[in-house]
Every structure is written in structure tokens, then in C-alpha cells.
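**Q** next come a sequence and a model predicted from it.
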Amino acid sequence: MVQDFINKNFSRLLIFTLIFGVILYDTIGFDYTDELCSLLLFVLFLKYVFSTPHWEVNKMFLVTTAVFLFYLCYSFYIGSNSKAAIITDFVVQYKPYLGFFCVYAIKPVVSPTYKKLICEICIVLGIYLLGVGIAYQISPTNLNYISMHPSRLATSVSIISLLYLYCSDFTQRDKAIFILLMVVGLLSERSKFYGFFIICVAMILFVKPSFKFKLNIKNIILCSIVLALVLFFTYKKMNIYFISGGDFLGDDEKIQDSIARAALYFYAPDILSDYFPFGSGFGSYATYASSVYYSPLYNHYGMDGIYGLSKHFGSFIADTYYPALAQFGYVGICLFFLFWGNLALKALRSHKFAYKEALMALMIILFFMIECTTDSTITHNRGLFMMVLLGLLFSDIRHIVAQDKNKKILSSK
């Protein structure tokens, strides 16, 4: 059967992508692993579609694709950058959504055998990342030997922890192992990971199947405590990016990195106003393509003199994501948050029927909301993997909800 073929090959692709497209991605140095995995996933999607009687394609997938194609044509029309820059950025920005919708469409089921294998692999990789984290604590330069940045360590830990939780039986023991795996990420010393760690632990410990997402004293107190802890560990970075605007001088690279990010946030409103309502277009601002094919906007707004944003050294141009939404204007920003808000609402509504899946979906949505503040993870290899996992979760949610409806129909007869 076609579905059996898809299930087996998707599980194999998931393991391959985890090892070579996430954990060893920087060490190997092959920059197109995620593109290769995306292509293979798309092949599975095409096989599924052409095997269905009416060539079934999700409507939300078609709408999302139409939006991206509109912005592609718009970018060519206004000449946001060179054609190569526009096409490159289109592919990079579209890739994570393609991964999500392909998985959601093919409805893969990971067998118990593969789930057990993946859990074992995640534990082994967790031990490996623990060694990496300890080496980083001994001397930060140790990460140079495996070409890994501390932020990559943090996101890799998030991925193996969530994947383990998905493939586990979700017992108390499994939840404890999930938390222990997440603890490894604390060695990265990334403030955004501290925030994500606190949120995940709080959700695992306090959000039960009987939990009601509504305003009451208990929930307000719980959310206030979690928010206070998150702000405690992330306030310094939030102050730099959103309050002080990086308005200080320093020679330390971390400080210069912060100034570059703050500058990207600072000038984003100007771009939104000047290119109302659809933004400056693909390859024009705060993206990888706008760095490689240096965008004229940086010179126009006087940003080319900022360390990390210059033509000859643009390493920090794609170091965050939210400012890049200026490329899509106010309309694009609304569509971006509408997409994620829609997914969050779907997860919340299915919480009683698919507790584990809904909880994990909310975790991943929050992961992206946090990551987008100081990294463009969503457009990278790690973001693609998270989007694939998110697509898998929503595919499971759809199946569980459908089963529940069928049971109700049968019981009413």
C-alpha cells in the first residue's frame, strides 16, 4: 500500500534528517542537507497526492503557497533586489511551510518499532550533546572543533527532547527523561533557551488533560509565576533589543552582535512605513539572501556602517527573524501571526481529545515565537525539522479528533 510505503520511508527520513540535518549539520559542513531532505519529503508528498483519487491537497497549503507566489511576483515587480536574491529568499522562506504541509498531507504514522528506535537514538544524542555542553563550559573554543555554536546546541537539545517525548509512551518516566534531556540545553547559556525550558517544564508539570485554558485565579497565578521567571532570565536581552535599542558602545563581539540585532529591529518600522502595505520584498532586509546579495536598503537607511551589517561583513544580518517580516509589510505580518494563531487555536481546541499532541504542538509554537526574537531558526535546518515534527503532530491530532467523532456517531445510533 502507498501509506505503508510513506510511513516507512518517512520514518527513515526523519532519523536521517535528525542525525545529519540537525546534530551533525555544522560538523559535516554540507549546507544543503535540509534542502535535500525537503526534496525527498516533497517526493513523498507527490507520490501521496498522485495516488489519491482526486489529488487531495490541503486548502491552507494552497493559500499559503499562493501568498508566497504573490510576494515573489511583487518582489520582481518592485525590484527588491537582484533576481538571484529574490529567488533564493523565496526558497528559504517557503521551505519550512512546505515541510509542515507536506507532512500534514501525507499523514505518516511512525510505527512502535521506529518510535522505540528513535527514543534510543535521542538518548544517545542527548549524551553526546551533554559532552558538547560540558566541553563548552570548560572552554568555549572547544566548540570550534565540531563547528557548533552555543545556540545550535540549545536548539538541538530542544529538538531531541521534543522528538523523544513524541515517540515515547508519555509516562511519568518519559516526562522525567524529557526534562533531563532539556536540562542539557542549560549548558548553552542561551537566555532564550532558559525561557523555553521554564515554559516546557511548567506545561509538563501543570497542564493536565483536565486543565482548562480559561481566566481564573489559579491560571493567572501560574502564568504570572512562569512569566516572571522567563523575564528574569531574558530581561537583559529584551532590554537591548526592545527598550534601550542597543544604544551603547563596546568592542566585545557579543555586544556588537546585540547592537546589530537592535538596529534591525529599530529600522523595521521605517521600512514598514516606506513600503506600505506589502513591505520591501524578498531578499531586501534581515535575511540570508539580503546579506549574500547585499541589499541596497542597508545603505539607504545608513545601516551599512554598523558592525555585522556592512557589505564586507554581514554576519549578523540574518541573526534574527521578526525584523525580516518588514519584507512582507503590515499585510505579511498579519498573515504570519494569523497562521500561527490558527495553529495554536486548533491545538487548544483538541486538548481534551489529543492531550499529548496538543501540548507538544503548543510547545513548538512557543519555541518559534521565542526563537524568532534573536535567530532565524525557522528558515534553517533546525527550523525545518521542528516544522516537520509540528506537521506530524497536527496530522495525529486530525486523526484522533476524527476517531472521536466516529465513536460519537456510532454510540448515538
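**A** Done, it's in. Predicted, not measured: the structure shown is a model, and the values here were computed from it.

**Q** going forward, measure contacts and count neighbours with C-alpha atoms only.
**A** Noted.

**Q** where along the stretch 251-400 of the chain do the helices fall?
**A** Using DSSP state H, counting those that start in this stretch, the helices assigned to the stretch 251-400 of the chain run over residues 253-274, 288-292, 296-300, 329-349, 355-374, 381-412.

**Q** try it against this one:
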Amino acid sequence: MSFILILFLIFQDMILKNFPSDSILNYWDESLTLLLIIIAVLMLLAGKAVLKKADLLVIMTMVAIVVVGLISNLMFRLQPSGMTIIRDIVGFVKFPACFSAMRIIGLDDFFAKHMKLQSIQILRIIVIVEFLLSIISLFKNIGMSQSEIRYGIRPFEFLFSHPTYLVLANVFILVILDSTLFSKGILKYEFMLLIVITLSMRTKGIAIVLVYMVFKYAAKYLKRAKWLVWPGAFLAIYVAGISKVKLYLTYSGSPRQSLYEGAFKLMKEYFPIGSGFGTFGSMLSGSNSSVYNFIGISGAWINGELTTVLGDAGYAYFIGQFGFLGCLLYIAMFYVMYKVATEQKKKLPGIILLLYVIIALTTEATTSNAGTQIGIILSIIIRMEYLGQKNMELV
């Protein structure tokens, strides 16, 4: 039963794309986040849970950022809708709140211990199916690729609504398998996963594939110069992303360029606390925020209709809304999560998932859109790393 939830977290886009956009099911992540927060608080008040130092630090920095954002809302009044502010707060806290709540309640331990061999075999079958279909899609249109051409091929999206969701789902599968299997068991599935992610033709997907290879394989040959691993990872990100950056620089006024320019303008204008929740860099901000009266975002509205452009730059959201102080707090919170992930014997799965978040935030609101899934799965794989489930090795 517990594995069914894991599958839902991985493939929720594939499932929910068949429901209307205004369906109540589309609020599952906000509802689950609030439920986890309530249970965690009640258990702490009842003395049935222990608050670890790392989780205390995550919660404190998260709350501090919320306070910074609310102070901005009260001072500058750029967002008149209280409901928009509340919804944006919930969207912001998904990632850190779910991560810490899972650990406080003990659900990370529960899910990790119930990750049975049969569950891993199901993921193995899914990987094989995805891989075979991705190869077939290279030569024949079977309705699982986008119509656009990137680098000479059509981006593979499987049954997801967009290749971005394919990348995230397969990163989840990769880190789960890497948390439970050793080299003998994971190698062939790892290869297939990296191919599938690459065939999505998303820059972030290609970047995380290169980063994974640097950490997993290049690091073995750099034992006497481990300090080269991180520069190597950032070089891989640079190699994967430089062509896209050059493309953006070839024309001015692109949506993402407008978002980042606007974000830094807000950081300067409302230093050091930013413009506040629901004011910039999110779809929620598009209907009520007065920020857009003096900061124009190219392509945000077409014929008076709001497009998805406003959510196309995750870092712009943080920089503009929370300012210099909020960004420092977020970096501190992220660093605490990184330290928790690297305290385990197997550090790679946690590092890869966190690096994916860092990469993806350049072009999308990853922690707002998928914060619940990322927070929950990060907590589980860290616990699986700690438990060292050798019995799951596949041959």
C-alpha cells in the first residue's frame, strides 16, 4: 500500500492530466502538505515525536522566510488578495515542510522499511518499458513524443503531459534505485534511465545526466583529487546549458530574461525583503499583483489571457519576492538539507535530487509545482541510504 503512494508521487502528472484542470484532485499536494504539517505539530505537542536539530533549522529558516514575505506584503501592499498570499505561502512551504514533517512523524522510516524487493521490480519493469518505447520513438512516431524538433529528434515524453515531468519522474526512479541497489543491480537500469532522461531533450535533463556521471564514475578516478568532483559537476552543467543561455542572449525581451531583470529590480527597489508573497514570478501573481503595472513580462499575457510564462523562472520568484534577506535564508535552509543528505554512507542519491532542484529552478518553479513530491521522496531516500538495504540488490 505504501508503494502505491510512491508510484503516485512519481507518476501523478500522468494520472491527473486526464482530469479537468479545475478538479479538486489537482489540489492533492497542498492538501497532503497541510495534513503532514498538522500531524507533525500534533505529535510534537503530544510528545510522541522528537524534533531533530536539522529539522528544527529547516523549520526555523522556512518560518523566517514566511515572516519576511508577510512583512513585505504588509509594508508594500502589492498583493491585495489575502487568499492569493495564503495559497502562495502553501506553495512555498511544500518542499521544506514535507521534508521535515515526514522525518518528524517517522514516515520516512516507515516508507524506507517497506520498500520491498517487489516494489523495486515494478520500477525495474517501468524503466525497461520506458527505455524500449523511447528507442522506438526515435525511428517511428508512436504518439509519445512532442511535435517540435530539438537537436534533430522529437523530445520523448512517454505518457506524461510534457517532457519536464518525464525528467522529474525518472530522476525520482534513479535516486530510489540508487538508494536501494548496489552497482551490480543498478547498472543496466541506470543506463536505461539516463538514456530516457536524455531523450527528453530537456536541458535540465541532459545536465543532471552529465552531473550523475561525474559523481558516479568520474569521481572513482579522482580519489586523489576529490576537490575536482564539484568543479567537474558544475562544468557539466555549463556544457549542458551554455547553448540555451546563448540562445536567450541572441534576442532581448524573452520571457525568462524579463523575469530575471524584473526580479533584480524588485530586490533593489524593496531591499532587503523583496515584494512579498503572491506578487511576482508565479501564476498566482498574474491576476492581482500591482508589480506588473511597472514591470513588464514579455509573453505573460496574450489577447488578455494569462499564459504560463510567469512560472518559468524559479529563482526569479525567490529573488523578487523575498529579496536579499529571504534568498540568504533559503540558501541556509537548502544547505541544511544538503548536510542531512551527505551525512549518510551513500550520499549520491540525495545530492543528485538536490542538484536537480538547483538546475531546474533556473527555468521553472520546481519547488512550488513539485515541492511535495520532492520533499517526501528526499526524506525517504535519505532514510533508505541510512538503513542500507542490501537485501534489495538485483542481479
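**A** Cool, the structure landed. Everything quoted here is computed from the prediction, not taken from an experiment.

**Q** can you calculate the TM-score here?
**A** The TM-score (TM-score structural alignment, normalised by the length of structure 2) is 0.79; 364 aligned residues with a C-alpha RMSD of 3.3 Å.

**Q** hang on, the earlier thing: need the winner for burial among the helices of the stretch 251-400 of structure 1.
**A** Neighbour counts (mean count of other C-alpha atoms under 10 Å) averaged over each of those peak at helix 288-292, with a mean of 24.

**Q** for that one, the distance to its chain's centre please.
**A** The chain centroid and the centroid of helix 288-292 of structure 1 are separated by 20 Å, computed with C-alpha atoms, centre = their mean, to the nearest Å.

**Q** again, but for stretch 7-27 of structure 1
**A** Taking C-alpha atoms, centre = their mean, the mean C-alpha location of stretch 7-27 of structure 1 is offset from the chain mean by 16 Å.

**Q** could I get the helices of the stretch 251-400 of structure 1 as TSV with distance to residue 90 of structure 1?
**A** As requested, the helices of the stretch 251-400 of structure 1 are exported to TSV (distance: least, C-alpha to C-alpha, whole Å):
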stretch	distance to residue 90 of structure 1
helix 253-274	19
helix 288-292	9
helix 296-300	18
helix 329-349	14
helix 355-374	18
helix 381-412	15
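
**Q** out of these, the one nearest residue 175 of structure 1 is which?
**A** With respect to residue 175 of structure 1, and counting by C-alpha to C-alpha, the nearest of these is helix 355-374 at 10.9 Å.

**Q** same for the closest one, what does it pack against?
**A** Packing partners of helix 355-374 of structure 1 (3 or more C-alpha pairs under 8 Å, 6 or more residues apart in numbering; DSSP states H and E): helix 150-167, helix 191-206, helix 329-349, helix 381-412.

**Q** tell me the helix or strand right after the first one.
**A** Downstream of helix 150-167 of structure 1, the first helix or strand assigned by DSSP states H and E is helix 172-184.

**Q** so how much does that following helix differ from structure 2 once superposed?
**A** Taking mean C-alpha distance after the TM-score superposition for structure 1, the mean distance separating helix 172-184 of structure 1 from the aligned residues in structure 2 is 2.4 Å.

**Q** what's the separation between residue 321 of structure 1 and residue 274 of structure 1?
**A** Separation of residue 321 of structure 1 from residue 274 of structure 1 (C-alpha to C-alpha, to the nearest Å) stands at 20 Å.

**Q** what do we get in structure 1 for residue 372 of structure 2?
**A** Matched to structure 1 by TM-score structural alignment, residue 372 of structure 2 sits across from residue 384.

**Q** contacting residues for residue 206 of structure 2?
**A** 197-198, 240 (C-alpha atoms under 8 Å, 6 or more residues apart in numbering).

**Q** narrow these to just the buried residues.
**A** Buried by 16 or more other C-alpha atoms under 10 Å: 197-198, 240, out of these.

**Q** measure the closest residue to the match of residue 372 of structure 2 other than its chain neighbours to residue 359 of structure 1 for me?
**A** Spatial nearest neighbour of residue 384 of structure 1, chain neighbours left out: residue 96 (4.8 Å); criterion: C-alpha to C-alpha, 6 or more residues apart in numbering. Distance from residue 96 of structure 1 to residue 359 of structure 1, counting by C-alpha to C-alpha: 21 Å.

**Q** re the thing from before, now the helices and strands packed on helix 355-374 of structure 1 as JSON lines including distance to residue 268 of structure 1?
**A** Shown next, in JSON lines, are these (distance: least, C-alpha to C-alpha, whole Å):
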{"stretch": "helix 150-167", "distance to residue 268 of structure 1": "24"}
{"stretch": "helix 191-206", "distance to residue 268 of structure 1": "22"}
{"stretch": "helix 329-349", "distance to residue 268 of structure 1": "10"}
{"stretch": "helix 381-412", "distance to residue 268 of structure 1": "23"}
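
**Q** residue 33 of structure 1: which of the ones you listed is closest?
**A** Each of these has some distance to residue 33 of structure 1 by C-alpha to C-alpha; the shortest is helix 381-412, at 7.8 Å.

**Q** now the buried ones among the contacts of residue 206 of structure 2 as JSON lines including distance to residue 111 of structure 2?
**A** As requested, those are exported to JSON lines (distance: C-alpha to C-alpha, whole Å):
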{"residue": "197", "distance to residue 111 of structure 2": "26"}
{"residue": "198", "distance to residue 111 of structure 2": "29"}
{"residue": "240", "distance to residue 111 of structure 2": "34"}
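
**Q** could I get the contacting residues of the counterpart of residue 264 of structure 1 in structure 2?
**A** Taking TM-score structural alignment as the criterion, the aligned counterpart of residue 264 of structure 1 in structure 2 is residue 259. Residues in contact with residue 259 of structure 2, defined by C-alpha under 8 Å, 6+ apart, are 281, 297, 310, 313, 316.
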